[in-house]
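Visitor: Prediction below, plus the sequence it came from.
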Amino acid sequence: MTATEHTLRNTTLSIRDGIAEFTHQRPEIRNALTPELKHDYVDMLDIVEDDRSVRALILTGSGGSFCAGGDLKSLLAMRDDPSLAAHQPEAMRRRVKRGQGWLRRLRDLEVPVVAAVDGPAAGAGFSIALTADFVLASERASFSMVFVKIGLVPDMGAMYSLPRTVGLSMAKELMLTGRRVGAAEAHKLGIVHAIHSADALAEDARRFAARFVDGPREAMALTKNALNGTFEAPYETMLAAEAQGQAVAAAAPYYGEAVQAFLRGEPAKFDWDRRR
């Protein structure tokens, strides 16, 4: 497969061997969620959604930080802008809504998304990590819902995703205290899928993502999208999703080729255990 490199405003995007890797590149501000980084997420999603060679996406940060949360300088500038004084609540609402647009696209992306978290994932950075399908963490990773410390409420989907990950009581604790959770506790709580050394995290994340490359794209996309709604959907709705999804998956070339290979006694193209 060909390799492509994109240099965006605060990030880089590389696509190689079926894996897209999106890296936050402002370590001097701990990869805070600047307006430029938000624009980069939109551009990255445009590229990845249109590239059928991409079979998995890795989100990561440079310089020992995943994302330290919202850019407080831009928040203060908005608060102190005299032109917004009479409309500040509405301006903040619009700002949050814009972020929710690309966040929804990230959650619904039809390939597995892996967050490789090294160092802090705080505030909105924690929220972004929770949007991924899998979170791999270094031993020095940390997670914190710091919004309360500056008098704000959790956003970027956190009020939806965190209770579904750790349970309602623990979500309340993490959101109302803003305390920092280390990698080991985050793994115990179900936030983190696996812990790796800081030196090995990047390569381990690529190896993990590479195991999806030979998988059935249609079947995995249908499964992921159905599961994203499983906590809200009635039983009958999930049964209908199964039936509709199976009809589409069975019509895809992958299914017929995989069955024929099985009947010939050949190893499966996608075998998670065999790739370990």
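Guide: It's in. Numbering: from 1, shown residues only.
Visitor: contacts, neighbours, all on C-alpha from now
Guide: Will do.
Visitor: Which parts of the stretch 51-200 of the chain are strands?
Guide: In chain order, the stretch 51-200 of the chain shows strands spanning 56-61, 113-117, 120-122, 134-138, 142-144, 180-182, 194-196, with DSSP state E, counting those that start in this stretch as the criterion.
Visitor: hang on, Thr165 packs against Gly190?
Guide: Yes: using C-alpha atoms under 8 Å, Thr165 is in contact with Gly190, at 6.4 Å.
Visitor: Please look at Arg217 and Ser53 and confirm they touch.
Guide: No: under the contact definition of C-alpha under 8 Å, Arg217 does not touch Ser53, with a separation of 10.2 Å.
Visitor: got another, please set it beside the one above:
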Amino acid sequence: MEALRLQRDGGVAVLTLARPASRNALDEVLREELLAVLPRLSEDDSLRALVIQGEGGAFCAGGDLKGIGGARLDADGWRRRMARGHQWLKPLLALDCPIITAVDGAAYGAGFSLALCGDFLLVGPRARFCMSFLRVGLMPDLGGLPALCAALGPRRARELVLSAREVSADEALRLGLASEALDSDRLPGRALEIAKAFEGASPAAVAMIKNEIRHLTAGDSDDLLHREAVGQAVLFDTSAHRDAVDRFLNKKPAAFQWPRDRSGEQHDS
């Protein structure tokens, strides 16, 4: 594989996003490789835990805005493109084993959504989270909005999504987004250590617990993802989104910027 590395250690799979030149952005190649790998993992009865991490000082910078800017699709074309992305997301969300996401670097946009797929979210000191969608005239995708609401509650989720501000590793731990904060050199080993612990757990009990939590918190995931795809398709087709992508590609400031306080720091509410 070109953009992913999949390694096995007994019952544990380690999935590494390996596009460091683009900060592991979800370009066409990476999305197609996720589509090839994740359904296969979901059918592997020997899998006891999955670790997801990024290579090269980033977790995942989100969607590939260069690719998006070059696409010429109508709203229905964008909806179909979003639905194809859900084809790899659904088996990930439906995994009966624990998922550990190890974040040390940028987890922006869809990368933040991917990090939230973790039952255990570990952070290194360089971790930075941002629901950056409003900066480019879009709404959260890859299940990010319901996941953030489940993790933090609706009010805090609204604040992070509508401000599109950055969250540091320390704040992520304080908010309860992150399970543990570690030094960069300890992060991969700790993720693997947690994953390996589940080789001694009852797979049936783990699956039952995860399924019950999904039932209690996620609602109808197919309906949620369908509404997400339809809403995002409408927004992809707006002039505000096209202008935001043009600004990004031409290295101009985004039209929407969260205001900074008098010290020059973003508000940490």
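Guide: That came through fine. Note that the structure is predicted; figures quoted are calculated from it, not measured.
Visitor: Send over the TM-score of the superposed chains.
Guide: Taking TM-score structural alignment, normalised by the length of structure 2 as the basis, the two superposed chains have a TM-score of 0.78; 219 aligned residues with a C-alpha RMSD of 1.3 Å.
Visitor: Neighbour count: Arg217 and Ser53 of structure 1, which is higher?
Guide: Residue environment comparison for Arg217 of structure 1 versus Ser53 gives the larger neighbour count to Arg217, 20 against 17, counting by other C-alpha atoms under 10 Å.
Visitor: Now check structure 2 for the residue matching that one.
Guide: Matched to structure 2 by TM-score structural alignment, Arg217 of structure 1 sits across from Pro203.
Visitor: and what of Pro163 of structure 1?
Guide: If you follow Pro163 of structure 1 across to structure 2 using TM-score structural alignment, you land on Cys149.
Visitor: got a markdown table for the strands of the stretch 51-200 of structure 1, with distance to Leu106 of structure 1 and mean neighbour count too?
Guide: As requested, the strands of the stretch 51-200 of structure 1 are arranged in a markdown table below (distance: least, C-alpha to C-alpha, whole Å; neighbours: other C-alpha atoms under 10 Å):
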| stretch | distance to Leu106 of structure 1 | mean neighbour count |
| --- | --- | --- |
| strand 56-61 | 10 | 25 |
| strand 113-117 | 8 | 28 |
| strand 120-122 | 17 | 28 |
| strand 134-138 | 13 | 26 |
| strand 142-144 | 20 | 25 |
| strand 180-182 | 24 | 18 |
| strand 194-196 | 21 | 20 |
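Visitor: Need those strands in TSV (columns: distance to Ile128 of structure 1).
Guide: Output for the strands of the stretch 51-200 of structure 1, formatted as TSV (distance: least, C-alpha to C-alpha, whole Å):
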stretch	distance to Ile128 of structure 1
strand 56-61	9
strand 113-117	8
strand 120-122	8
strand 134-138	10
strand 142-144	11
strand 180-182	16
strand 194-196	17
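Visitor: Quick one: closest of the ones you listed to Asp17 of structure 1.
Guide: Asp17 of structure 1 lies closest, by C-alpha to C-alpha, to one member of the strands of the stretch 51-200 of structure 1: strand 56-61, at 9.9 Å.
Visitor: residues in structure 2 matched by that closest one, start to end?
Guide: Aligned by TM-score structural alignment, strand 56-61 of structure 1 falls on residues 49-54 of structure 2.
Visitor: roughly how far apart are the match of Arg217 of structure 1 and Ala218 of structure 2?
Guide: When distances are taken as C-alpha to C-alpha, to the nearest Å, Pro203 of structure 2 and Ala218 of structure 2 turn out to be 21 Å apart.
Visitor: where along the stretch 51-200 of structure 1 do the helices fall?
Guide: Along the stretch 51-200 of structure 1, the segments classed as helices by DSSP state H, counting those that start in this stretch run 72-80, 88-108, 124-131, 158-166, 168-177, 183-189.
Visitor: For burial, what's the neighbour tally of the counterpart of Ala77 of structure 1 in structure 2?
Guide: Under the alignment (TM-score structural alignment), Ala77 of structure 1 pairs with Gly70 in structure 2. By the other C-alpha under 10 Å criterion, the neighbourhood of Gly70 of structure 2 contains 9 residues.
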